[in-house]
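Undergrad: below is the structure, and that's it, no one-letter string:
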């Protein structure tokens, strides 16, 4: 079942959403993601995706010891993840115009705006085609940039890194650069530009040089999984889909792992770290720190699931984390 209008109405009354993993091999890829996750991000206008990447020793796979604490701020509602796409051609149901062209109609609804496109495509070769539009808006970039600057200052960072591919996608990412530069000047912060391919290399070679990193939607989805591997894998990654003035959602970054369902092998730490982020977002930093410290404890004492080199089952790791917290409160 996908997210219904009644679900949305009920969730709007909540302070925050704590979301588990989804995924079912019986369902075609994209249906659950689009009908639940992407819909929730759009309906609640959760325009920031916060992905912390922390050097959890001894899980960092790099050859040298390195200490890093990167916060990726991924723009979460625009770019190439808007569902603005369509296939057309003789294999599809599109009707050809008399002149041999196709009318390709696209539309998207967002909390901030609706947008309809009608593209008159006139191919010179009789073939099937596909189009996907990456759309950004000045308002969308401005609020993302503003959040990034405030987040950097709150962390004590003196710079923000903006990742893009502005040398190729010049309009979208050129506009982003201009607005981010204006905001950096306004807040008195340095702004570092990185192409996404260079950033992927730099994350392996010198991750400790990054703090607050702003990245557009598509590239953010890729780089944050690389970041997750740097800190021990998808089982170590929490994620926050944030609307600073509305309902935010927190989740582990991994999927449902149906191949190990019921075996007690699933790593619960990502879900715990997502809960930490939720608590901090809702004004409970001390309680959030307790969860962080509990994760640090189970890692230090190898009380983990097999993916992290331990021998415990999922519930046993959860109990070890809970016991640590209870002992700290005594």
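TA: Yep, it's here. Source: prediction; values computed, not measured.
Undergrad: from now on I want contacts and neighbour counts done on CA atoms only, so please keep to that.
TA: OK.
Undergrad: specify the local secondary structure of the residue nearest to the spatial centre of the chain.
TA: Centroid-nearest residue in the chain: residue 49, 4.5 Å away (criterion: Cα atoms, centre = their mean). Secondary structure assignment for residue 49 (DSSP: H, G, I helix; E, B strand; the rest coil): strand.
Undergrad: ok, now which ones touch it?
TA: 72, 73, 74, 75, 76, 239, 240, 241, 242 (Cα atoms under 8 Å, 6 or more residues apart in numbering).
Undergrad: how close does it sit to residue 144?
TA: Computed as Cα to Cα, to the nearest Å, the residue 49 to residue 144 distance reads 10 Å.
Undergrad: shared neighbours, those two?
TA: What both residue 49 and residue 144 touch, as defined by Cα under 8 Å, 6+ apart, is the set residue 75.
Undergrad: one step back: quick one: which of the contacts of residue 49 is most hemmed in?
TA: Compared across the contacts of residue 49, residue 73 has the highest neighbour count, 30 neighbours, by other Cα atoms under 10 Å.
Undergrad: got another, please set it beside the one above:
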């Protein structure tokens, strides 16, 4: 059965890296990955033209008819309020209840690991970040902006349902892999985050084979630098997961390589959103400098979501090989531009 995939190239370097990911997808289609691509012209250009962000009826059609969405990046300095980016990205995450942001972090070559005496084998973990609650719900208010008495208040929201389902997804993955799990919070300073520890204590009895640890986020951030090899699965709130995932991406070669999946693990077949995490990078947009590997590896997560695990594994092997050959962009040790790096990847993919 043909799976329909919506593609939103978006802003900045998004169209450049997504173009290379789609070239890779064309290769996979020749090998039996049966997908139909539906490209949606959403982003800052459309918003500036007619005010369109992501119309509700279109978002509903995508939800009904597509198995997955591949997103490049959203964010443009010409839209300082980020209205279109909010509606596109957060609209999909929240309206489709994509409660788990899954961030695999795996160093693909020793030279990319910036830590002394550590190799690529020491950086191999997955972060499960809660994706619909926490500090990103937009709850709060401001008083007296621009005055000496200015006050800004932000609230965070953690529900038992939200915490439990994210932790359960992390537990399930850890149990499947035979990996240890660490849950992180800051409940010693923010008592409301104690819900994470309470739910963790309840769930761990259901997963006796999983080695479980709980660490305050500042301690975990430090230990990830000192001993990244001690960590395999990390479960975190929206804010802490966001921060730690970018920190860990730096340990594996940088954001240009980092893929992500926004999924609803409790319901197999639920639509998923897949995107590189480097952002729109407007400072290098249009210059042919963007690293396409984050987008290509996100495509790998997407095809795995569609049931093509072998092709996803081929993508990872090809990424390792182009980095080993230095047939990649300058940010990861090569000399190629975006298009040439995409072609180098395809050449290797055909051989692995």
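TA: Thanks, I have it. This structure is a prediction, so every number in the text was calculated from the model and none was measured.
Undergrad: next one: whichever strand or helix holds residue 21 of the second structure to chain centre, how far?
TA: Following DSSP states H and E, the helix or strand that holds residue 21 of the second structure is helix 14-30. Mean-position distance between helix 14-30 of the second structure and its chain equals 18 Å (Cα atoms, centre = their mean, to the nearest Å).
Undergrad: repeat that for stretch 222-236 of the second structure.
TA: 18 Å.
Undergrad: what's the matching range in the first structure for that stretch?
TA: Aligned by TM-score structural alignment, stretch 222-236 of the second structure corresponds to residues 201-215 of the first structure.
Undergrad: outside of the matching stretch, which residues touch it?
TA: 62, 66-75, 145, 148, 151-152, 157, 159-164, 227, 230.
Undergrad: start to end distance for that stretch?
TA: Termini of stretch 201-215 of the first structure sit 15 Å apart (Cα to Cα).
Undergrad: going by neighbour count, list what's buried in that stretch.
TA: 203, 207, 208, 210, 211, 212, 213, 214, 215 (16 or more other Cα atoms under 10 Å).
Undergrad: stretch 169-183 of the second structure now?
TA: 169, 170, 171, 173, 174, 175, 179, 180, 181, 182, 183.
Undergrad: give me the neighbour count for the corresponding residue of the second structure for residue 51 of the first structure.
TA: Matched by TM-score structural alignment, residue 51 of the first structure corresponds to residue 103 in the second structure. For residue 103 of the second structure, the count of nearby residues is 27 (other Cα under 10 Å).
Undergrad: quick one, what contacts residue 103 of the second structure?
TA: 126, 127, 128, 129, 245, 258, 259, 260, 261.
Undergrad: where does the fourth one sit: helix, strand or coil?
TA: Spelled out, it's residue 129 of the second structure. strand.
Undergrad: average offset between the lengthiest strand in the second structure and the first structure?
TA: Longest strand of the second structure, by residue count under DSSP state E: strand 134-143. Compared with the first structure after fitting, strand 134-143 of the second structure deviates on average by 1.1 Å (mean Cα distance after the TM-score superposition for the first structure).
Undergrad: matching residues in the first structure for that strand?
TA: Using TM-score structural alignment, strand 134-143 of the second structure pairs with 79-88 in the first structure.
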